[in-house]
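1. Structure for this input, please:
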Amino acid sequence: MYSNPRNAAHHYANVGLETGVVAASPHQLIIMLYEGAELAVRMAIRHINDGDLEKKSAAITKASTIILEGLRAALDLQQGGEIAQQLGALYDYMNQRLLLAHVKNETAPLEEVLGLLQELHGAWQQISTPARPASLPAHHSIAA
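-> The predicted structure is shown next:
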């Protein structure tokens, strides 16, 4: 579904988020992008509530960059098929909501984006950890 998570990691590092990127797996990189986007949206909400328009703008820009140049850019539309296309459309929608929040100085669109990011983040965490059947002891593994 994602073409090059390392490329996404490059964007992650470029927007000033903490890096542990080099040693991270592709799944961990996507999780880090979700975490960074969520944090940026939370900060934008806080800055709107505090009346700090400059910091609000920076936080919304950071969230938008992570979503578009990190998460969306990492999608592999050919191999990911319809799911990747739907995710791409959802990321575009999130960006539109971020822009609306920026222009109108409202938190409701940001809260919506935060909810979407949290839902996707949770889903990604579920698929990133291979499940082990309950009947197998912890020291056994299943060959793929």
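
2. switch to C-alpha atoms for all contacts and neighbour counts from now on
-> OK.

3. Touching, Tyr91 and Ile66? I think so.
-> No: Tyr91 lies out of contact with Ile66 (C-alpha atoms under 8 Å); the separation is 10.1 Å.

4. Here is a second sequence; please produce its structure as well for comparison:
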Amino acid sequence: MFSMPQSFGGHRPRTNAYADIGASTATDDASPHKLIGLLYSTVLSDIHTARGAIRRGDMPAKARAISRAVRIVDEGLAGVLDMPRGGEIAERLAALYDYLVRRLTIANLHNDEAALAECAGLVDTMKDGWEGIAAQVHAGAQAAPATDAG
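-> Down below sits the predicted model:
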């Protein structure tokens, strides 16, 4: 259903060096399943950051957080869907990701906390579901025979 992108992200300012180290440590040995879970967590964090920024009147911070969330949904989640193999599930996820991008964009344009709350609820539900299938994914990975000795 998912395929991993060749690269994701762009140049980050040096002020995020410690955050980059933490993110790198969390993703170095992560399975594709865990990486998707981390993307869901990051989108949720960005949405919460945007909501706080709206409350503080910090529009640049709101715009940065929502822009990052949109990019993760669009490139990191929707962009790795394997449509030919994912079938109906991939199609439904693609439609949901498209909806999220549109709602996040509206929230950004109109400082709409209700739209952000709706998006957070949807992402939280997807994250919970994704975490709920972790045992099945892990069991399937262990059951699959190794095809590459390195």
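
5. TM-score them against each other, please.
-> Scored by TM-score structural alignment, normalised by the length of structure 1, the superposition of the two chains gives a TM-score of 0.83; 132 aligned residues with a C-alpha RMSD of 2.3 Å.

6. dump the residue contacts of the residue nearest in space to the middle of structure 2.
-> With distances taken as C-alpha atoms, centre = their mean, the residue of structure 2 nearest its centroid is Leu39 (3.0 Å). Contacts for Leu39 of structure 2 (C-alpha atoms under 8 Å, 6 or more residues apart in numbering) come out as 72, 76-77.

7. Now do the equivalent of it over in structure 1 against Thr107 of structure 1, distance only.
-> If you follow Leu39 of structure 2 across to structure 1 using TM-score structural alignment, you land on Leu33. Look at Leu33 of structure 1 and Thr107 of structure 1: by C-alpha to C-alpha, to the nearest Å, they are 21 Å apart.

8. and what of Glu18 of structure 1?
-> 25 Å.

9. Between these two, which is the more surrounded one?
-> A count of neighbours by other C-alpha atoms under 10 Å puts Thr107 above the other of Glu18 of structure 1 and Thr107, at 21 against 11.

10. nearest spatial neighbour of the more buried one, skipping sequence neighbours?
-> Using C-alpha to C-alpha, 6 or more residues apart in numbering and skipping residues adjacent in sequence, the residue nearest Thr107 of structure 1 is Ile45, 5.6 Å away.

11. The top helix by length along structure 1: average distance to aligned residues in structure 2?
-> Taking DSSP state H as the assignment, the helix of structure 1 that covers the most residues is helix 77-104. Taken over the aligned residues, the distance from helix 77-104 of structure 1 to structure 2 averages 0.5 Å (mean C-alpha distance after the TM-score superposition for structure 1).
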